[in-house]
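Sequence first, predicted model second:
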Amino acid sequence: MTEQSNKPGFWAIFWVFLQLGLTSFGGPSAHIGYFRHEFVSKRRWLSDADYAALLALCQFLPGPASSQLGMAIGLLQARYRGALAAWLGFTLPSALLMLAFALSLTWWQQPLLDGVLHGLKLVAVAVVAQAIWAMAQSLCNSLRKALIMLLSAAIVLWQPAAIVQPLLMLAAAVAGVMLLRHQPAAAGTALTGKAVSQRLALSCGLLFLLLLTGLPVASQLYPQPALQLVDIFYRTGALVFGGGHVVLPLLQAELVPTALVNADQFMAGYAAAQAVPGPLFSFAAFVGAVAQTGSSPLPGGVLALLAIFLPSFLILSAVLPYWQRVSQQPTVRSAIAGVGAAVTGLLLATLYQPLASSSILTPQDAALALLAFIALQYFRLAPWLLVLTGAIVGALLY
């Protein structure tokens, strides 16, 4: 039996990511923890080293890092069908919820959501803490790696600007080459497969650039609201660094002053996006649905959603084949080791700010987050069950 025949198909990948899309609360940092539990610890589709290499790549690229990471995992398992299955499964639940919210703005008033959201944020703290603990054991297993991790965390907490993260990844790569030589090769690594041909990678890269430069021109020549919407969301997805939260000022500057979206509606949708599982970029479905484009809400929401995620898919496909080849070189392995330690440091910083600082407000919160961590780490409670428990506890206590 060939290696490819042992890999999951479209529906198997879709089902796994659908479960994650239904239960992955807490934003990109928590998603990284959920993904690691599912694909490294549980299913062993990737090793920790492969996971860190993919995560490092997605940190370098513009767009939503956790969604790109999911696409990359699907791409390596079943090529483009796998990438599509991963994106659909992970994005569909939050996109449908945001579309439903857009269609029900007139009666959406549920104070209970505040308590549920708080409970889910405490679960996210535990998920990220458990991921950091596991990743540190394999990716920061020397004094030098631990120092890179701690220094990275300190730098991000000191300077949380979006541009700092890709610069920090570059600095960690240089530190890895200088300080972490003779890193062992990963035997049977998943990153050596040919999920994307170089010809197709080049085509995706050219299409990425063509749309990035051509859509603004086309929207000026043919000022149709739908085309303007696609242009805005494609450029946002292509140029945003630093995760889903950075999308807020970019979209607000494009949509609110031009009266495509009402300011109150925009902020209400962004607040609702914090309470749903899955990628924060699903906020695009809400904005596209309420945008004044002259069309019905559903097509606008779908169009905006596709436009904001398309750049991530194209640029990942363009870069991944070359990343697969160079990631096995000794110098690059040392760089990846440094980046893996820095990625763990980024998660450590995120655990403190904004997750713990915005979630753990009382001793009761700290106790509940600690109990959730113990349930994950020592009792191996399934993450989806912990999410359900956190929602119920939050609704009852807060």
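Thanks, I have it.

From now on I want contacts and neighbour counts done on CA atoms only, so please keep to that.
Noted.

Now do the contacts for residue 29.
Residue 29 is in contact with 66, 128, 347, 350, counting by C-alpha atoms under 8 Å, 6 or more residues apart in numbering.

if you skip the residues just before and after it, what's nearest to the last one?
It stands for residue 350. Nearest residue to residue 350 in three dimensions, chain neighbours excluded: residue 29, at 7.0 Å (C-alpha to C-alpha, 6 or more residues apart in numbering).

helix/strand/coil for residue 87?
Using DSSP: H, G, I helix; E, B strand; the rest coil, the structure places residue 87 in helix.

what separates it from residue 14, distance-wise?
Residue 87 sits 8 Å away from residue 14, taking C-alpha to C-alpha, to the nearest Å as the criterion.

tell me which residues of stretch 15-22 are tucked away?
Across stretch 15-22, burial judged by 16 or more other C-alpha atoms under 10 Å covers 15-18, 20-22.

for comparison:
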Amino acid sequence: MIVEQLGLKDFRNYAVADVSLSAGANVFIGRNGQGKTNLVEAVAYLAMLGSHRVSHDAPMVRDGTDAAIVRARLAHGERTVLLELQLNRQGANKARVNGVNVRTSELPRYAQVVLFAPEDLQIVRGDPSARRRFADQLIVQRTPRMAAVLGDYDRVLRQRSALLKSARARGVRGDALSTLDVWDDKLVTLGTEVIEARIALASALSQPVAHAYEAIAGDDHRPRLTWALSVGGGDPEEDDAVETAGSALPLAEQFRASLAARRSAELERGLTLVGPHRDDLVLEVRGLPVKGYASHGESWSIALALRLASAELLRAESRLGDPVLILDDVFAELDAGRRARLAKFAAGYEQVIVTSAVEEDVPPELRAHVVRVEAGQIREPGDE
């Protein structure tokens, strides 16, 4: 897949922007705060239905306006498709494909992007929510219908948790809260599908992560990915992790039994303590957890490997061709060896988009098409 044209209106610091991109390597060069990352954030949103920088859409709408527009013309081989997205400061977003109104959840069917940014170090070093978000965004890219499943799970979770909080305030005992059983059924059905998709993802990523890690780090440190699941009786959110992949009970039965066992604790705290929203993706190198044990270089390597493995996985499974690989302001963070190895890995993709404050930080093989960004203005080659 190739992004041929990107148009923005009232997106971040851009009143209006229009930029042409080419196959192969593209570099946005500009000082910090000029709008380079805003451009790649817009591209990535079409594929991930979210930003890698903020959890809500409102910050992406330019101050003083009610909505932002992102338009992208994509090429899939000989076929082109025009995606249009309206991000509203309030209310639901809107989307069109080739001029036809569609649900926003349809956009990842046409756009596949893998973005690596300095914020991705939080996947390795941050709290479990960063790792869950990484996994869920990739799951949606592999299987777009999972966006609806994840959305429904979040809705049920909010409603069940609100019921628990209300019961706690009223001093209701668990055996007197029969309405909770209805929400348990919905939580188990949707949550089991999410957990199964995450376990399958960890298995599918295993080899690509090992390959990408060795390619970037230059060493085989035996990276490993496993899920610590709250349905096993522990609570990964509170560092009480239990891996349950080997349990003899079907996953849904484990889920239901764990809900029953923790009902009193849930009522005491007014929280839903069991489900995929409490799980954690455990990352290891050299047989040790990355978080807390890995060096700075190892942490960068595993974060990069996760994104590059995602690109390899999508490349192998997709009928859209290669995903667009975006490297947002990362070369300044890497030593010379990792820069060279990353450039070699990235150069094999149909399209790569790089941002950098310093042009010389980007290896020469990724500087085929340079675009300069100054205060929300695009300066392409040949512009006065």
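Ah, there it is. No experiment lies behind these values; they were computed from the predicted model shown.

Got a TM-score for the pair?
Comparison of the two superposed chains (TM-score structural alignment, normalised by the length of structure 2) gives a TM-score of 0.25, and 169 aligned residues with a C-alpha RMSD of 7.3 Å.

Turn the contacts of residue 29 of structure 1 into a markdown table, columns for distance to residue 209 of structure 1.
What follows is the contacts of residue 29 of structure 1, written out as a markdown table (distance: C-alpha to C-alpha, whole Å):
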| residue | distance to residue 209 of structure 1 |
| --- | --- |
| 66 | 22 |
| 128 | 35 |
| 347 | 31 |
| 350 | 32 |
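
Let me see the contact set for residue 122 of structure 2.
Residue 122 of structure 2 neighbours (C-alpha under 8 Å, 6+ apart): residue 130.

right, and the helix or strand after the helix or strand harbouring it?
If you go by DSSP states H and E, residue 122 of structure 2 is part of helix 121-125. Once helix 121-125 of structure 2 ends, the next helix or strand along the chain (criterion: DSSP H and E) is helix 128-142.

Count the neighbours of the residue nearest to residue 15 of structure 2 when sequence neighbours are not counted for me.
Closest residue in space to residue 15 of structure 2, ignoring its immediate chain neighbours: residue 9 at 5.4 Å, by C-alpha to C-alpha, 6+ apart. By other C-alpha atoms under 10 Å, 19 other residues sit near residue 9 of structure 2.

Ok, residue 293 of structure 2 next?
By other C-alpha under 10 Å, 13 other residues sit near residue 293 of structure 2.

now it: how far from residue 281 of structure 2?
With C-alpha to C-alpha as the criterion, residue 293 of structure 2 and residue 281 of structure 2 are 16 Å apart.

Have a look at structure 2 and report its longest helix.
Looking across structure 2 with DSSP state H, the single longest helix is helix 179-217.

in the stretch 201-350 of structure 2, which spans are strands?
Applying DSSP state E, counting those that start in this stretch to the stretch 201-350 of structure 2 gives strands spanning 224-228, 280-285, 288-289, 324-328.

Highest mean neighbour count across these, which stretch is it?
Highest mean neighbour count of the strands of the stretch 201-350 of structure 2: strand 324-328, a mean of 25 (counted as mean count of other C-alpha atoms under 10 Å).

and it, what does it pack onto?
Helices and strands touching strand 324-328 of structure 2, by 3 or more C-alpha pairs under 8 Å, 6 or more residues apart in numbering; DSSP states H and E, are helix 36-48, strand 113-116, strand 351-356.

mind checking which of the ones you listed is nearest residue 264 of structure 2?
Shortest distance between residue 264 of structure 2 and these, using C-alpha to C-alpha, is found for helix 36-48: 37.2 Å.

next SSE after the closest one?
Per DSSP H and E, the first helix or strand lying C-terminal to helix 36-48 of structure 2 is strand 67-76.

packing partners for that next one?
Applying 3+ C-alpha pairs under 8 Å, 6+ apart, we find strand 67-76 of structure 2 packed against strand 2-11, strand 79-88.

Same list (those) but as a markdown table, adding distance to residue 299 of structure 2.
Converted to a markdown table, those look like this (distance: least, C-alpha to C-alpha, whole Å):
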| stretch | distance to residue 299 of structure 2 |
| --- | --- |
| strand 2-11 | 30 |
| strand 79-88 | 34 |
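
Point out the most buried one among the ones you listed.
Ranked by mean neighbour count under mean count of other C-alpha under 10 Å, these are led by strand 2-11, which reaches a mean of 21.

quick one: it to helix 36-48, angle?
110 degrees (axes from the mean of the first three to the mean of the last three C-alpha atoms, to 10 degrees).

Which strands or helices does strand 2-11 of structure 2 pack on?
Here strand 2-11 of structure 2 touches strand 14-20, strand 67-76, going by 3+ C-alpha pairs under 8 Å, 6+ apart.

how about 10 Å then?
Packing partners of strand 2-11 of structure 2 (3 or more C-alpha pairs under 10 Å, 6 or more residues apart in numbering; DSSP states H and E): strand 14-20, helix 36-48, strand 67-76, strand 79-88, strand 324-328, strand 351-356.
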